[in-house]
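Asker: sequence first, then the predicted structure:
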Amino acid sequence: MPVFEYKAMDAAGKDMNGLIEAASEKLASARLREMGLRPYQVKEKKEAAGFSIPFLQRGVKTEETTMFTRQMATLLDAGLPLLRALTILQDQAENPKLKELITTLSSDIQSGSSFSDALSKHKRVFQPLYYNMVKAGEIGGVLEKVLNRLAEFAEKEQELRTKVKGAMTYPAVMALVATTVVTFLMIKIIPTFATMFLQMGVALPLPTRVVMTISNFLVGYWWMCILGIIGAIIALNWYDQPGRGRLQCDKVRLKLPVFGDLIKKVAISRFTRTLGTLVASGVPILQAIKIVKDTIGNEVLAAVMDDVSASISQGETISKPLHKSKVFPLMVTHMIAVGEETGSLDSMLTKIADNYDLIVDETVNALSSLIEPLMVVAMGGAIGIIVMAMFFPMFEMINLVK
């Protein structure tokens, strides 16, 4: 359906502007009048002309969504009406995409939609966790408290994500540097030595022959190596999708040496914090479990959520299927069981999440301390093997000269 930009005056004579969906300009004006507005400009919104690359277009970042949530909570806490708060945030938004999003939210609310329904139309920006919590806040009359919880949740998630990315950055950079150096040696340096050895007629030891064979392959079939790497990445991304091989890939991830334990701890932290935030906000437990399943980010743990839903439907506890799964540590399942028994499940889940955030922080620091020397040794070892493979024939050449 076409989208129209409008400018109008409300009953108090205040200027309003926004977006509205309608089949025609005439119907858009009629809808605005039904909303108690007096439109004086209505025109269809045109898409920007010209060539554009989708993945280069700036969208709404997670940090901007978090800031939007925090500011909304502050404005509502101060007693401002919802639409007035949205207007303030729209005026100060620097990102055009965010400004357009807030304008659309305002328009939907003016058309009679609830805030949560308006949010649910933008699933690329707001996850089910977000708009379901907002819906619970609207029903309970505690929208500002829910928005504060959402902002705290998003900030914790961002902090955790930053820590994990920081731990992965150094190994990735070192691996890239090592690969570049080794490739340069193989393509540029080794062929020069190989020509010299052949001209001298030196008998080449096995390590030198292996290195020269790899070098000849890279020089002659470099394009095949690049295509192979690209093809492998595309095939892995295709396989690592829900309904294909995501479950098997997640099983492998959890069993990875060193990193598998970190991935599991991050997933448990996300599970407990998400469920705790939803329960504290008044979202029904079965609906909360479904949201957790969709946002947990790991198919192995998501499969456990199906067992949890079945257990709750049968009047059983949450902790029982978690314990049976053997995925969650005993400490986690016992603390959840205590939370269920004492009626403080939400606070217990939050405590577990905070505890696991600290554990993840310690694990990341330990991994960084372990990986740095290992990467240096691996890089030095690879270059050392290549250098030694070239030196062996040179010793033979010296003997021949003597």
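Answerer: Nice, I can see it.
Asker: C-alpha from now on. contacts and neighbour counts both.
Answerer: Noted.
Asker: for this protein, what spans make up the strands?
Answerer: 3-9, 15-21, 38-44 (DSSP state E).
Asker: nearest to residue 317, of those strands?
Answerer: Among those, the nearest to residue 317 by Cα to Cα is strand 15-21 (45.9 Å).
Asker: from the contact counts, what lies against the closest one?
Answerer: Here strand 15-21 touches strand 3-9, helix 96-110, going by 3 or more Cα pairs under 8 Å, 6 or more residues apart in numbering; DSSP states H and E.
Asker: quick one: residue 240 from residue 233, how far?
Answerer: For residue 240, the distance to residue 233 (Cα to Cα, to the nearest Å) stands at 10 Å.
Asker: looking at the two, which one has more neighbours?
Answerer: Neighbour comparison, residue 240 and residue 233: the larger count goes to residue 240, with 16 against 12 (by other Cα atoms under 10 Å).
Asker: any chance of the strands of the chain in CSV, with mean neighbour count and distance to residue 176 too?
Answerer: Formatted as CSV, the strands of the chain follow (neighbours: other Cα atoms under 10 Å; distance: least, Cα to Cα, whole Å):
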stretch, mean neighbour count, distance to residue 176
strand 3-9, 19, 47
strand 15-21, 19, 47
strand 38-44, 16, 49
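Asker: against that first model, consider the following:
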Amino acid sequence: MTTFEYKGYDSSGRTQSGLIEAADPKDARKRLAVRGILAETVQAAGPSTRRGGQRQKTFTADIRTMFYREFAALLGAGVAMVPALDVILQAPELKQVRTLLAAVRDAVREGSPLSAALANTARQVTAFEVAVMEVGERAGGMNEALARLAVFLEEQEKLREKLVTALIYPALVVALAVIIGGLVLVFLLPMAQRVFVEARMELPMLTRVILTGGRIFGVLLLLGAVATAVAWGEIRRRIRTKAAWRIRLDRRLFRLPLIGGGWQNLVSLRFVRVLELLLERGVGLMESVPLAGRASGSAWLEDCARRETAALGEGKPLVAVIRGIQPLHPSLAAWVQAGEAGGNLPELLDHAAQRYQQSWDRLATRGMMFLEVGLTMVVGLFVALIALAVLLPILQMNKGFHP
């Protein structure tokens, strides 16, 4: 049976829409006719389904967090996967993604793993989330894996909301300054220039520079927007098709000041979380290390983990393997060494993950603070230059009228 989304009319002419399970679209129309609904459109549930002419709401991080938490609770209570998805489909909080979840349920019912079903249906699901679900599928602890995934996403969402809130005021100030500055450059200063030409007076140097710079900046901005759009399309194409190019780009990301440190903490956090869960479930290192590398979201780290796993099979110690994975935080090897010596590696990996989480939060907050200060200074300088460019002609004209 496949889930279809329909839109039609009942016997009184009122619009009806919803989901129905049937063997094919023809069978779905027959079932709807029995209910007294004349179907206008019937299409298989999936991510591309539209409602009312508009694409349905995306599978955002907060919705995924809610889904993972409720799914984990149902699985932990002993409910099988497909019946658990049936229950979740009825949750009013997840109504906006019901069609997408119905497609996931159909795929799971046909034998697809949950990780593959979600990855193929919802493009918003990250490699880290897929890897954590694969851990649950391989180690037999899906409810625990989903619960941890929900906690991780919730922490990231709280940080994101905090940073977005901190940037709202600077963004509004920048937008207002750009709009006012643009109006001054486009209308006010050219008018002042015409007045000075008619009065046979010369504009102040700063005003002439601002006028010329504004024209040049406008042309460069247009060309830059076109070039950025073309470059972004080419970058996305290469990221999708060329693994070596992805790795090279990722390595450069690690070298960026401030951003590189934050990225290193984030990928190390993801790597440690997945490795800890795998080891707790008794999965061997030969399988755990490359899977944790893939979950990190870093192409360079994934490549290093895959190469170091081959050395692990030849007898290389885990500590040396961790040191050989260059993108990981340098302190992780010490945590692994202490955990192996004390026989409590998963516990110490959890402590390391907490440390990286705190470090990531601090770096992100500090980065936003620097960005806010930088934007404020740039806007202040821009406004000061525009104000001087406007005031200097007025002062010079006033001086010319009063010898």
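Answerer: That came in fine, so what should we check first? A quick note: this is a predicted structure, and the numbers were derived from the prediction, not measured.
Asker: just give the TM-score of the two.
Answerer: Aligned and superposed, the two chains score 0.73 in TM-score terms (TM-score structural alignment, normalised by the length of the first structure); 371 aligned residues with a Cα RMSD of 4.0 Å.
Asker: which one of the strands of the first structure lies closest to residue 94 of the first structure?
Answerer: Nearest to residue 94 of the first structure, of the strands of the first structure and by Cα to Cα, is strand 15-21 at 16.6 Å.
Asker: ok, and the closest non-adjacent residue to residue 140 of the first structure?
Answerer: residue 282 (7.7 Å; Cα to Cα, 6 or more residues apart in numbering).
Asker: what is the burial count for the closest residue to residue 174 of the first structure other than its chain neighbours?
Answerer: Leaving out its chain neighbours, the residue that sits closest to residue 174 of the first structure by Cα to Cα, 6+ apart is residue 375, at 6.7 Å. Under the neighbour criterion other Cα under 10 Å, residue 375 of the first structure is assigned a count of 17.
Asker: surely residue 375 of the first structure touches residue 173?
Answerer: No. Using Cα atoms under 8 Å, residue 375 of the first structure is not in contact with residue 173, being 10.1 Å away.
Asker: and the nearest residue to residue 164 of the first structure once chain neighbours are set aside, how many residues sit next to it?
Answerer: Distances taken as Cα to Cα, 6+ apart place residue 364 nearest to residue 164 of the first structure, at 6.8 Å, with adjacent residues excluded. Residue 364 of the first structure: 20 surrounding residues under other Cα under 10 Å.
Asker: OK, contacts around residue 364 of the first structure?
Answerer: Shown in contact with residue 364 of the first structure (Cα atoms under 8 Å, 6 or more residues apart in numbering): 163, 164, 167, 262.
Asker: who wins for neighbours among these?
Answerer: Neighbour max across the contacts of residue 364 of the first structure (other Cα under 10 Å) = residue 262, 21 neighbours.
Asker: so it sits against residue 361, correct?
Answerer: No. Using Cα under 8 Å, residue 262 of the first structure makes no contact with residue 361, being 9.8 Å away.
Asker: check the second structure and tell me which residue is nearest its centre.
Answerer: In the second structure, the residue lying closest to the centroid (Cα atoms, centre = their mean) is residue 124, at 7.7 Å.
Asker: neighbours around the residue nearest to that one when sequence neighbours are not counted, how many?
Answerer: Nearest residue to residue 124 of the second structure in three dimensions, chain neighbours excluded: residue 59, at 6.2 Å (Cα to Cα, 6+ apart). Residue 59 of the second structure has 21 neighbours, counted by other Cα under 10 Å.
Asker: what's the answer for residue 254 of the second structure, then?
Answerer: The tally of other residues near residue 254 of the second structure (other Cα under 10 Å) stands at 18.
Asker: max-length helix in the first structure?
Answerer: helix 345-401 (DSSP state H).
Asker: and residue 113 of the second structure, what does it touch?
Answerer: Counted by Cα under 8 Å, 6+ apart, residue 113 of the second structure has contacts 107, 137.
Asker: residue 287 of the second structure versus that one, what's the distance?
Answerer: From residue 113 of the second structure to residue 287 of the second structure the distance is 18 Å (Cα to Cα).
Asker: residue 382 of the second structure pairs with which position in the first structure?
Answerer: By TM-score structural alignment, residue 382 of the second structure lines up with residue 382 in the first structure.
Asker: isn't the residue nearest to residue 124 of the second structure right next to residue 121, touching?
Answerer: No. Applying Cα under 8 Å as the test, residue 59 of the second structure and residue 121 come out as separate, 10.0 Å apart.
Asker: rewinding a little: let me see the contact set for the residue nearest to residue 174 of the first structure.
Answerer: Per Cα under 8 Å, 6+ apart, neighbours of residue 375 of the first structure: 171, 174, 175.
Asker: what ranges do the helices span in the stretch 201-350 of the second structure?
Answerer: All helices of the stretch 201-350 of the second structure, identified by DSSP state H, counting those that start in this stretch, fall at 205-241, 243-255, 259-280, 285-295, 299-313, 318-324, 332-342, 345-401.
Asker: can you add distance to residue 147 of the second structure and give these back as a markdown table?
Answerer: Listed next are those as a markdown table, based on distance: least, Cα to Cα, whole Å:
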| stretch | distance to residue 147 of the second structure |
| --- | --- |
| helix 205-241 | 30 |
| helix 243-255 | 29 |
| helix 259-280 | 12 |
| helix 285-295 | 16 |
| helix 299-313 | 24 |
| helix 318-324 | 27 |
| helix 332-342 | 24 |
| helix 345-401 | 15 |
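Asker: alright, calling it a day.
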